[in-house]
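# Everything below, folded, please.
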Amino acid sequence: MQPRPRIPEATVARLAVYLRVLSGLADGGRGTVSSGELASAAGVNPAGLRKDLSHLGPCGVRGVGYEVATLRDRIAGVLGMETAHACVLVGLGNLGSALAGYGGFGSRGFEFVGLFDASPARVGQQVGGRPVRPMEELDEVVATTRATIGVIATPAEVAQPVCDRLTAAGVRSILNFAPVALTAPAGVHVRQVDLSVELQVLAFLDKQRGPVSALGDALSPAATRPATPVGRMA
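Next comes the predicted model:
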């Protein structure tokens, strides 16, 4: 059997969005969904949606659409969501504590098996029902839980040393919320989430629109158009 071609990273990101939409539809009792509906809810065009789903093999039925539960389960299988993923989080400031306390990760198959901070004042606190551990215990926790995903929510100046610690302990994927680019060994995937950059982009787009009166803005077609879905926590 020929191995399935690798799915591009950008497509994988969109598959995760389709999975979120399909899960919501399934929870609402929907049996089928058209490509147009699914594309609109995911913020893509139908042609792009069909191209993304072509990586999964035959999915829909012409004139009928996609079976919601079937497509949801297929995408979940491709994304590896049939098994739980052990994660560790470093940095229990305001952002890190919010991430650790967010309950939606569990329903998506992600479990924080270790929370770590270098501050003695934070070590021992309970966040999201889990104790905050000292950094000295990081290697042991990663080894015993086989955690492969690390989340960095530290200040920028310590993010690189934390990245080095995580990769040395055996973590293979890192989600970085610190506003700094990280250097990781070959074979370690790093995804950057810089909230300030996202806000700057939105500010630029808002400025491009030009001044609009409050009444005119409220009555404009854009004000009643559904917002484009983004990678929010839902």
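
# okay, CA-based contacts and neighbour counts for the rest of this
Noted.

# residues contacting residue 194?
Counting by C-alpha atoms under 8 Å, 6 or more residues apart in numbering, residue 194 makes contact with 177, 178, 179.

# Also this sequence, please, to line up against the first:
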Amino acid sequence: MKNISSKTISRVLLCVRTLESLMREGKITISSGGLARITGLTDVQIRKDISNFGKVGIPRVGYNIRDLKTVLEEFILRKNVIRVILFGAGNLGKAILKYAGFGKQKLKIVAAFDRDKKKSEKVINGVKVYPFEKALFLIKKSTADIGVIAVPQEASQEVADLIVAAGIKSIVNFAPVSLKVPKEVHVRNIDLTIEFLSAYCDASV
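Okay, the predicted model is just below:
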């Protein structure tokens, strides 16, 4: 299978969540057009994305919802568990730690780190918050797959450097700053201000 872009993965995850909802409603099949209407994607984009996974649908019938969900999940969840480490146990970090949806997608936050000694050594939703100084040793020991940065802007590059030094190749960055990382490290930037303004602009068109 060819390399799949991060945008495609995001669309596939949206489709998986939609298919789960349709299964709960008792639906059996759906067309690419029907899936497009629910997700807000285009019919062409749906068919193009699904074509990455071989022949799945039935002509003039559409996709078996359960079968399609299985195929998409097998791609997304090639590993049994995707291990995540989190930097920052402030308001945003706590919200991430308490989010219940990770378990459904086999994402597991294995450790969190914070410089504030009042926050370290606490356990939030089953995840222990460690002092920042222990990060490099514990990250290597955890064999984490993704590093999440939820720290203030001025500390984000230092955290990114530490994540890279630990050998992690995927970073989700909530800090409003462009990180400098080696080309083999993938960074997904999530600026909430930009997301909110984009949503407003989309609705205003």
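
# what's the closest of the contacts of residue 194 of the first structure to residue 43 of the first structure?
Using C-alpha to C-alpha, residue 177 comes nearest to residue 43 of the first structure of the contacts of residue 194 of the first structure, at 23.9 Å.

# Relative to the second structure, which residues correspond to the longest helix seen in the first structure?
Criterion DSSP state H: the longest helix present in the first structure is helix 9-27. Helix 9-27 of the first structure corresponds to residues 6-24 of the second structure when matched by TM-score structural alignment.

# Okay, buried residues for that stretch please.
8, 12, 13, 15, 16, 18, 19, 22 (16 or more other C-alpha atoms under 10 Å).

# do stretch 102-117 of the first structure as well
Buried residues in stretch 102-117 of the first structure, counting neighbours by 16+ other C-alpha under 10 Å, are found at 108, 110, 111, 112, 113, 114, 115, 116, 117.

# and the longest helix of the first structure, what other elements does it pack with?
helix 35-42, helix 46-53, helix 68-78 (3 or more C-alpha pairs under 8 Å, 6 or more residues apart in numbering; DSSP states H and E).

# any idea which helix or strand comes after that helix?
strand 32-33 (DSSP states H and E).

# Doesn't residue 119 of the second structure lie inside a strand?
No. According to DSSP: H, G, I helix; E, B strand; the rest coil, residue 119 of the second structure belongs to no strand; its state is coil.

# distance of it from residue 134 of the second structure?
Using C-alpha to C-alpha, to the nearest Å, one obtains 14 Å as the distance from residue 119 of the second structure to residue 134 of the second structure.

# likewise residue 73 of the second structure?
Using C-alpha to C-alpha, we find residue 73 of the second structure at a distance of 34 Å from residue 134 of the second structure.

# okay, those two: which has more neighbours?
Using other C-alpha atoms under 10 Å, the more surrounded residue of residue 73 of the second structure and residue 134 is residue 73, with 15 against 11.

# so that one makes contact with residue 15?
No. Contact between residue 73 of the second structure and residue 15 fails when scored by C-alpha atoms under 8 Å: they sit 10.0 Å apart.

# May I have the residues that are in contact with the equivalent of residue 130 of the first structure over in the second structure?
Alignment note (TM-score structural alignment): residue 130 of the first structure maps to residue 127 of the second structure. By C-alpha under 8 Å, 6+ apart, the residues touching residue 127 of the second structure are 97, 109, 110, 111, 112.

# Could you report the separation of the most far-flung residue of the second structure relative to its centre from residue 32 of the second structure?
Here the second structure reaches farthest from its C-alpha mean at residue 60, the gap being 33.4 Å by C-alpha atoms, centre = their mean. Going from residue 60 of the second structure to residue 32 of the second structure by C-alpha to C-alpha gives 11 Å.

# how about the longest strand anywhere in the second structure, aligned to which bit of the first structure?
When the second structure is parsed with DSSP state E, its longest strand is strand 107-114. Aligned using TM-score structural alignment, strand 107-114 of the second structure spans residues 110-117 in the first structure.

# and if you look at stretch 45-65 of the second structure?
Residue correspondence for stretch 45-65 of the second structure in the first structure, counting by TM-score structural alignment: residues 48-68.

# So for the matching stretch, what gets flagged as buried?
Those would be 49, 52, 53, 55, 59, 60, 65, 66, 67, 68, for stretch 48-68 of the first structure by 16+ other C-alpha under 10 Å.

# That concludes my questions; thank you for your assistance.
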